[in-house]
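K.L.:
heads up, no residue letters with this:
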């Protein structure tokens, strides 16, 4: 299924847009033994359980970059300042990069595996920007 545990090394794309989906992705990542270190690029729509998604992703990623996917509907954008403040208070390894392209480049700069997750918008925008065909394996 396009956008579900889709590997295009070093990238791994999964549209997990709820905490259970994110937990499943993390379980699979850990079971498969993806190369380390791992960074996650996460953008979640504000009406989703973004806290649960970030907590799940933090089980596998040494770094989590939070950003805004370009096609995210303006009325459903999450508040990156709120996300950043919450994650810092939780002791999670968050980096906030508002620009999506910069977030992807930064995540790749120090990672052997980059998980892109949080919504269909996040995965679709990343695949388009990185020129990864959603049906290619």
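P.N.:
Good, I have the coordinates. Fair warning: this is a prediction, and the values are worked out from it, not measured in the lab.
K.L.:
when you work out contacts or count neighbours from here on, use the C-alpha atoms and nothing else.
P.N.:
Fine.
K.L.:
helices or strands next to the longest helix belonging to the chain in the packing?
P.N.:
Longest helix in the chain by number of residues (criterion: DSSP state H): helix 19-32. For helix 19-32, the helices and strands in contact under the criterion 3 or more Cα pairs under 8 Å, 6 or more residues apart in numbering; DSSP states H and E are helix 50-58.
K.L.:
now do the very next helix or strand once past the helix it packs on: distance to the chain's middle.
P.N.:
Using DSSP states H and E, the helix or strand that directly follows helix 50-58 along the chain is strand 63-66. The chain centre lies 7 Å from the centre of strand 63-66; the measure is Cα atoms, centre = their mean, to the nearest Å.
K.L.:
strand 63-66 packs against which elements?
P.N.:
strand 38-42, strand 94-96, helix 100-109.
K.L.:
so which of the ones you listed is the most packed in?
P.N.:
strand 38-42 (a mean of 28; mean count of other Cα atoms under 10 Å).
K.L.:
now what about that strand, what contacts it?
P.N.:
With contact meaning Cα atoms under 8 Å, 6 or more residues apart in numbering, strand 38-42 is reached by 54, 57, 60-67, 103-104, 107-108, 110-118, 122.
K.L.:
ok, back up a step: can you list the helices and strands packed on strand 63-66 in CSV and add distance to residue 15?
P.N.:
What follows is the helices and strands packed on strand 63-66, written out as CSV (distance: least, Cα to Cα, whole Å):
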stretch, distance to residue 15
strand 38-42, 10
strand 94-96, 19
helix 100-109, 16
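K.L.:
relative to residue 74, which of those is closest?
P.N.:
Distances from residue 74 to each of those were compared using Cα to Cα; the minimum, 14.7 Å, belongs to helix 100-109.
K.L.:
buried residues in stretch 7-25?
P.N.:
Of the residues in stretch 7-25, those scored as buried under the neighbour-count criterion (16 or more other Cα atoms under 10 Å) are 7-8, 11-19, 21-23, 25.
K.L.:
ditto for stretch 30-38
P.N.:
Buried positions in stretch 30-38, judged by neighbour count with 16+ other Cα under 10 Å: 34, 38.
K.L.:
hold the first one in mind and look at this next one:
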């Protein structure tokens, strides 16, 4: 085979296992998320009936290329001839457009073949073939979620002949979608916000959402990043939004040491403390916070996931962390 003696990766084994389970369950619809890029990703063994590229930014540059144009080509690799190819990035690079046209994919771009607008308490969506008015705003928090919902609608309606969806189902989805770790808000005397933002663009969106959701007190951040991420770019995007930082070391070969993050934060004059694990970082941030403050956990699924597991917002977290009963 082309792989020679190379074994399957953990992710490839997981993808194959998922596809086998989908087959055994005879699912009507399978939604597959690309892990890295698209063209060479494990899920691209499937010829999708529709493909969606949500955004294009600098990430995984060692594998995908150093500029948006190169990365867009890798992402466009999930497109298929004569199938809908939705692009929710308002500024798609030329190589994505060229690739879609070369293979004969049906390119559907935001601002071109489909668009949306907010009308106050509701919003409007339209494509070349359909208009939907008075849609409920997504319950998912964050300004970007309206664009995500519009892209999902374009994907759904592009398959309407094969997969008819009732308007009531669209309304239900918008009102009930749940996405842990994506500007997930846990209210309380000290508010917690969990966001896996791990590249500069996602960090800029997080900063925008933090600005929109004002806070009477300070904003404390717990940040942990993988070593291959643009830590300097992520920090720069959030500099004006964070008052104090808690840098945490992520476990595993790909984890970045908190000392590296501390150096980058000190370069910009930020107030920063270090922690060797998520629990210690949550404990330190909670001890430093006052009612009316908020704590933002960000930077990776490897940061947010452990925070969700230990639930530091619970009233007994401090007691549990100190080993009490």
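P.N.:
The structure has been received and is ready for your questions. Note that the structure is predicted; figures quoted are calculated from it, not measured.
K.L.:
circling back to that earlier point, among the buried residues of stretch 7-25 of structure 1, which two are most distant?
P.N.:
Among these, the pair separated by the greatest distance (Cα to Cα) is 8 and 19, at 23.5 Å.
K.L.:
for structure 2, just list every one of the strands.
P.N.:
With DSSP state E as the definition, structure 2 shows strands at residue ranges 51-53, 84-87, 106-109, 114-118, 122-127, 131-136, 184-186, 191-195, 219-223, 244-248, 271-275, 294-298.
K.L.:
of these, which approaches residue 23 of structure 2 most closely?
P.N.:
Nearest to residue 23 of structure 2 among the strands of structure 2 is strand 51-53; the distance by Cα to Cα comes to 20.0 Å.
K.L.:
what range in structure 1 matches that closest one?
P.N.:
When structure 1 is aligned by TM-score structural alignment, strand 51-53 of structure 2 has no counterpart there.
K.L.:
list the buried ones in that strand?
P.N.:
Burial within strand 51-53 of structure 2, assessed by neighbour count using 16+ other Cα under 10 Å, is assigned to 51-53.
K.L.:
structure 1: which residue goes with residue 182 of structure 2?
P.N.:
Using TM-score structural alignment to pair residues, one finds that residue 182 of structure 2 aligns to residue 4 in structure 1.
K.L.:
actually residue 94 of structure 2, sorry about that
P.N.:
Under the alignment defined by TM-score structural alignment, residue 94 of structure 2 is left unpaired in structure 1.
K.L.:
any idea how far the spatially closest residue to residue 94 of structure 2 that is not a sequence neighbour lies from residue 154 of structure 2?
P.N.:
With Cα to Cα, 6 or more residues apart in numbering as the measure, residue 69 is the residue that lies nearest to residue 94 of structure 2, at 6.7 Å, once sequence neighbours are left out. As judged by Cα to Cα, to the nearest Å, residue 69 of structure 2 and residue 154 of structure 2 stand 23 Å apart.
K.L.:
compare those two (neighbour count), which wins?
P.N.:
Ranked by neighbour count (other Cα atoms under 10 Å), residue 69 of structure 2 and residue 154 place residue 154 first, with 28 against 19.
K.L.:
surely that one and residue 115 touch.
P.N.:
No - the pair residue 154 of structure 2 and residue 115 does not pass the contact test of Cα atoms under 8 Å, sitting 9.1 Å apart.
K.L.:
which residues are common contacts for the two?
P.N.:
Common contact partners of residue 154 of structure 2 and residue 115 (Cα under 8 Å, 6+ apart): residue 127.
K.L.:
still on that earlier bit, may I see the PyMOL selection of the buried members of the contacts of strand 38-42 of structure 1?
P.N.:
Those of the contacts of strand 38-42 of structure 1 that meet the burial criterion (16+ other Cα under 10 Å) are gathered into one PyMOL selection, given here:
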select buried, resi 54+57+60+61+62+63+64+65+66+67+103+104+107+108+111+112+113+114+115+116+117+118+122
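K.L.:
residue 280 of structure 2 -> structure 1?
P.N.:
Residue 280 of structure 2 is assigned residue 102 in structure 1 as its aligned equivalent, the criterion being TM-score structural alignment.
K.L.:
give me every residue that touches residue 271 of structure 2.
P.N.:
Neighbouring residues of residue 271 of structure 2 by Cα under 8 Å, 6+ apart: 243-245, 265.
K.L.:
residue range for stretch 232-240 of structure 2 in structure 1?
P.N.:
Stretch 232-240 of structure 2 maps onto residues 51-59 of structure 1, going by TM-score structural alignment.
K.L.:
can you give me the buried ones in that stretch?
P.N.:
Neighbour counts over stretch 51-59 of structure 1 (16+ other Cα under 10 Å) mark 52-58 as buried.
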